[in-house]
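Participant: Sequence and predicted structure below; questions after.
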Amino acid sequence: MRTSIATVSLSGSLTEKLTAASRAGFDGVEIFENDLLASPLAPEEIRARCADLGLGIDLYQPLRDIEAVPEEEFTRNLRRARHKFELMRRLGADTVLVCSSVSPSAVDDDALAAEQLSRLADLAREFGIRVAYEALAWGRRISTYDHAWHVVETAGHPSLGTCLDSFHILSRGSDPKGIEDIPGEKIFFLQLADAPLLAMDVLQWSRHHRCFPGQGGFDVAGLVRHVLRTGYSGPLSLEVFNDVFRQAEAGPTAVDAHRSLLVLQETVGLAELPAPVVPTGVAFAELVTPDAEPVAEVLGALGFARTARHRGKPVDLWQQGEARVLVNTGPAARRDGTTLAAIGLESPDPAAAARRAEALLAPVLPRRRAAEDAPLEAVAAPDGTELFFCATDHPELPNWRADFEDVPGAGPGTAVTGVDHLALVQPWHHFDQAALFHRSVLGLAAQESVDVADPYGLLRSRAVAAADGSVRIALSVGPAPADDTVHAQHIALATDDVVAAARRFRAAGGALLPIPANHYDDLAARFDLTDGELATYRELGILYDRDAHGEFRHCYTRTVGRVFFELVQRDGGYRGYGASNAPVRLAAQHAARRLTGG
């Protein structure tokens, strides 16, 4: 089906929005009136610009407060509409959105509303225009889609149909099944938006918190299925009001928007994409650093050993158990310190995983490699993290490990068994994009967002994981645009005995993050831990949590650059990430940063 996006969903000038929509692969746009009014281009120039970009103008929006008003006011409304229809003819748009009235002068009279909308449609027909009538969730008299359809049906005008908007329908809790009673040819337009499930005024919810399908809590796919059963064949169009999207760069937002529609079409059976290839483990985590020594000190204290070096690049492989960390001191090293730049994901079919990623608009990364290097597939996540699809020790697939030559030295320790999870701090405007990307491209299941108290605001976090827990990635974002440079990324390392691992780390010269004593007083009140356990946890800075499935013990190293390590012990099937302890950890890291001046 055709895909479209409302210009209000993107930031920038109208020209910038149109360019972004075209490059992202959209077929058309809804032109929001304010964008046209603020543009220096004449309607004819906008029409030509859209044609050059391969975009149709699927809708002009909106006309407001038109129907069910006193005759004198309706006469003025028709005069206003005539001007807009003349403009639309110059623009080349043939469908106009009319929102249900929120005017105080609107009266509760469906017959009057139908009669006046019919007269509006008579005028529109003179210009070759169709009128799509939409129920706003906060409409003064008409606020539900079935009520709006009743008025349209009563009017019985061929140039008058309805516009369905997923936000207005689902935010009110309306049952979308009734959509199937509307003839498909009378659904003139379909607007789509998701949203997080919030308890707030619906107008504020709509104006500030909409998101693209798959990023919120609404069953947008279920609604679309009902619409398709009517025979609707018009565009799938996104109308998303979101404060973050309006400030983010238009290009990446448009790509994310189009990705959401591709996934939606796959879900409802309108498109066939390469099937997801869920990763089965973490092959490696790659740190890029201008100075390998501080990283090497921490890794060595954790029990890792430098076991190999890349044949042609300044990249060392540190390993312990199934946990592998690459330390890259090449040209990509950032001046602001160590960063977690790339992740190797074990895949049963790396080529198919890459095809899935490319089909969902993930940028394929070119690699500088020698002829003998393993041909690894790699794409970029929204935050710029490089994702490599790997097959370690697979007898029939290229093995990235073959690019490294073993180096002599002491063997690794045995405290760490593998990577428990990775935590990636997202740029302020990429959080929703990241959740959709990891869910749709990698096939990971997304948990609900969690708000974590930070001493200087709220940190949002959302985890994505494979069903068996073999891959876990915690995505987070701070409360302000610059906050992604404050909070650090981290690698959580699995251990069977976090107390023993912490003691070994400290004995080897490692510095654990000190945790305030008040936390342990609270643990004593919340859990039935023995005095000995509490004393040990207090001594080592170990935090504790419990859920219905098991227990979680974890502690943290000091931060190196923008990265720190976490030692994690999961017992009995614990499923979380210690979110209840995150405020204590964040406060302790802020305190440590002040002491070191970092």
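Facilitator: Good, I have the coordinates. Worth saying up front: this structure is predicted, and the values here are computed from it rather than measured.
Participant: Could you use CA atoms for every contact and neighbour count after this?
Facilitator: Noted.
Participant: which one's the longest helix in the chain?
Facilitator: Ordering each helix of the chain by length in residues (DSSP state H) puts helix 71-91 first.
Participant: Can you give the distance from it to the centre of its chain?
Facilitator: 40 Å (CA atoms, centre = their mean, to the nearest Å).
Participant: Just the residues contacting that helix, thanks.
Facilitator: With CA atoms under 8 Å, 6 or more residues apart in numbering as the test, helix 71-91 has contacts from 43-44, 46-47, 60, 63, 66-67, 94, 116, 120, 123-124, 127, 129.
Participant: who wins for most neighbours among those residues?
Facilitator: Ranked by neighbour count (other CA atoms under 10 Å), these have residue 67 at the top, with 30 neighbours.
Participant: in what helix or strand does that residue lie?
Facilitator: Under the criterion DSSP states H and E, no helix or strand holds residue 67.
Participant: Is it in contact with residue 108, as I believe?
Facilitator: No - between residue 67 and residue 108 no contact is recorded; they are 10.4 Å apart, counting by CA atoms under 8 Å.
Participant: Show me what counts as buried in the longest helix of the chain.
Facilitator: By neighbour count with 16 or more other CA atoms under 10 Å, helix 71-91 contains the buried residues 74, 77, 78, 81, 82, 84, 85, 87, 88, 91.
Participant: And stretch 358-373, by the same measure?
Facilitator: Those would be 358, 360, 361, 362, 363, 364, 373, for stretch 358-373 by 16+ other CA under 10 Å.
Participant: Residue 479 against residue 455, yeah?
Facilitator: No - judged on CA under 8 Å, residue 479 makes no contact with residue 455 at a distance of 11.2 Å.
Participant: Next one for the comparison:
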Amino acid sequence: MRTSIATVCLSGTLEEKMLACAKAGFDGIEIFEQDLTVSSSSPEEVRALAARLGLSLDLFQPFRDFEGVDQDTLQQNLHRAEQKFKLMQRLGMDLVLLCSNVATATINDDELFAGQIRQLADLAAGYGVRIAYEALAWGKYVNTYQHSWKIARMVDRENVGICLDSFHILSRGDDPADIAGIPGEKIFFVQLADAPVMSMDILSWSRHYRVFPGEGGFALDDFMAQLVRSGYDGIVSLEIFNDVFRQSNVVHTAVDGLRSLIWLQDRTLQLMQDEAERYPLQLTALPRAQAPNGFDYAEVRTEDPEQVAAMLSQLGFGFHGQHRRKPVQLWKAGDARIIINTQRSRGITAQVSGFGIQVDDDALAAQRARALRAPRVPRHQTGDEQALAGFTAPDRREVFFSRAAVTASWEEEFGVGAPAAEPGLVTGIDHINLAQPWQAFDESVLFYTSTLNLQANAGTEVPSPMGLVRSQVLRTGDGIVRLALNIVPQGLEAAIERNHEYPEHIAVATDDIVLLARRAIAAGMEFLPVPENYYEDLAARFHLPEPVLQTLRELNLLYDRDERGVFLHFYTATVGNLFFEVVERRDGYDGYGAPNAPVRLAAQFERNRLAGR
């Protein structure tokens, strides 16, 4: 499948966008007219640069507000179009996007639409130009792909077909099933966009909130399946209007876009199974996705390992040993492994720098990550050390794959540390909460779901003293691996770099949180204080017995309950950008204590404020 992307998706100059698209691995690009208009390069220079980069120039767009007008306006539109056709010749392009009229149409008549577009087609034929007619979701008279296809048939010219845009179809709730009945050769171009499910006017939704496939809520695999069934064998492109993307690193965004198309091809093949082989559009399959078996470890980077080590010891972790060659420690409790890494840590008080995932076949998992354009982590090891495949996520976290035998091997590199004084109560890592820079959030969602085979839960928003925190949970179906991504409110991105104000954490599980909390307090652990108002509200909401409430107050424990079970948890004090959470899930509770998140965020904010006096 040939891939393309509209230059409007990306930040930077036209030349920077072209370089990024080539570097990411796209086959071609759509030239958005405004990008060319403001460029210092002539059309001939743009054409030559594309040739040097190996990029095809696939679509010139957009040509707006043409049909449904009076005769005088039509003549003006034809003059305007002819100038664009001449420009396209200079660029070496032969396909233009004609959007359905949204502003100047005054006559609602399909015969008139077809007749005027027929005149445009005859003019375009003299310049070797084809026309892809697209129904905009907010078009004045033509706003569905079925209608645009009807008009294209009425035009009856070889150089007129349609453009299908997933956003314009799915945002209206239209069924894409009729696409399968359109002859593939009359579908001249296809544009894809995903979007979060939102309740707002379609135009604003389209102009600001589109995202790449896999980062929103549209069923794009079904859309693609209908496209495949049509017999289409052309270019599949991305057209994303997104305020964040147009402010973000152009190369990262381009790679994210191509990753989304690679992922979508694989999802479509899974949906169609053997059926896809009957059709001309060739989709590429990814190496098989594996269900993670659990967290292998979580890694904390810090220039002062003693603070983090003390907290782990208070929680019942035992020191397993120092790496025989590197300034790295391993701490263990139950199935939970925490690595404290002081490499490249100057100025870092403490932060979650990465984690490992256990799978059945780590080599296959690494192949899938590479196919999804995940950048490799440069890692050096001696001949007697375990080789691990690691990749850098968009949020700069390092993610490594392992399997049980490999874990046993790399653990041996740490020797044997001092045994714990008494049996620990921590059973494993429950989840990891990662703060996300605002410009990396959507990219991180796609990266973690596609490379780790996680499912994305519905996003939520949590109020905090710093603004609304957007949160997205990614997890396996059985909950053995859970990641919570929290987007840093725009304007506070530097909070992560300052290693305070916007913390993230590692949550560990226990079967007896009360006993663990008492032991931790006896060992000198400082918990995040919970205000009395919280417990008064808790009593009103859940009618808890006074002895239970008293225990919660005494230990600064938080409580939640749903139809499935009970959730108890507490938070440690924050060191740098890091704190730990201890959780106990009872009777099938599967959430994260979401009603308590504002309490935690407010308490941490107040603590940091007082510490900064």
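Facilitator: Happy to help now that I have it. Treat the numbers as computed from the prediction; the structure is a model and nothing was measured.
Participant: burial count for residue 222 of structure 1?
Facilitator: A count of nearby residues for residue 222 of structure 1, using other CA under 10 Å, gives 14.
Participant: got it, and residue 243 of structure 2?
Facilitator: Residue 243 of structure 2 has 16 neighbours, counted by other CA under 10 Å.
Participant: what's the answer for the one 3 residues further on, then?
Facilitator: For residue 246 of structure 2, the neighbour count with other CA under 10 Å is 18.
Participant: again with residue 380 of structure 1
Facilitator: Other residues within reach of residue 380 of structure 1, judged by other CA under 10 Å, total 17.
Participant: What's it aligned with over in structure 2?
Facilitator: Applying TM-score structural alignment, one finds that residue 380 of structure 1 aligns to residue 392 in structure 2.
Participant: how about the nearest residue to that match, chain neighbours excluded?
Facilitator: Of all residues not flanking residue 392 of structure 2 in the chain, residue 398 sits nearest, at 4.7 Å (CA to CA, 6 or more residues apart in numbering).
Participant: pretty sure the one you found is touching residue 389, no?
Facilitator: No - counting by CA under 8 Å, residue 398 of structure 2 does not reach residue 389; the two are 10.2 Å apart.
Participant: Find residues that contact each of those two.
Facilitator: Taking CA under 8 Å, 6+ apart as the criterion, residue 398 of structure 2 and residue 389 both touch residue 377.
Participant: what helices or strands is the longest helix along structure 2 leaning on?
Facilitator: Taking DSSP H as the criterion, structure 2 has its longest helix at helix 250-272. Judged by 3 or more CA pairs under 8 Å, 6 or more residues apart in numbering; DSSP states H and E, helix 250-272 of structure 2 is in contact with strand 2-6, helix 14-24, helix 220-229, helix 441-452.
Participant: Look up the counterpart of the last one in structure 1, residue range please.
Facilitator: This means helix 441-452 of structure 2. Against structure 1, helix 441-452 of structure 2 falls on residues 431-442 (TM-score structural alignment).
Participant: contacts for that stretch?
Facilitator: 211, 214-215, 253, 256, 260, 263, 276-279, 353, 356-357, 360, 381-383, 426, 444-446, 462, 464, 475-477.
Participant: mind giving me a markdown table with the helices and strands packed on helix 250-272 of structure 2 and columns for distance to residue 171 of structure 2?
Facilitator: Converted to a markdown table, these look like this (distance: least, CA to CA, whole Å):
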| stretch | distance to residue 171 of structure 2 |
| --- | --- |
| strand 2-6 | 19 |
| helix 14-24 | 27 |
| helix 220-229 | 12 |
| helix 441-452 | 19 |
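Participant: Out of those, the one nearest residue 552 of structure 2 is which?
Facilitator: With respect to residue 552 of structure 2, and counting by CA to CA, the nearest of these is helix 441-452 at 34.7 Å.
Participant: Kindly calculate the angle that that closest one makes with helix 250-272.
Facilitator: Relative orientation of helix 441-452 of structure 2 versus helix 250-272 (axes from the mean of the first three to the mean of the last three CA atoms, to 10 degrees): 50 degrees.
Participant: with structure 1 superposed, average distance for helix 441-452 of structure 2?
Facilitator: Comparison of helix 441-452 of structure 2 with structure 1 after fitting gives an average deviation of 0.9 Å (mean CA distance after the TM-score superposition for structure 1).
Participant: List the buried residues of stretch 586-601 of structure 2.
Facilitator: 589, 591, 592, 593, 597, 598, 599, 600, 601.
Participant: residues touching the fifth one, list them.
Facilitator: Residues in contact with residue 597 of structure 2 (CA under 8 Å, 6+ apart) are residue 462.
Participant: any idea how far the equivalent of it over in structure 1 lies from residue 476 of structure 1?
Facilitator: By TM-score structural alignment, residue 597 of structure 2 lines up with residue 582 in structure 1. Per CA to CA, to the nearest Å, residue 582 of structure 1 is found 12 Å from residue 476 of structure 1.
Participant: again, but for residue 5 of structure 1
Facilitator: 27 Å.
Participant: higher neighbour count, those two?
Facilitator: In this view residue 5 of structure 1 and residue 476 are compared by other CA under 10 Å, and residue 5 has more residues nearby, 30 against 27.
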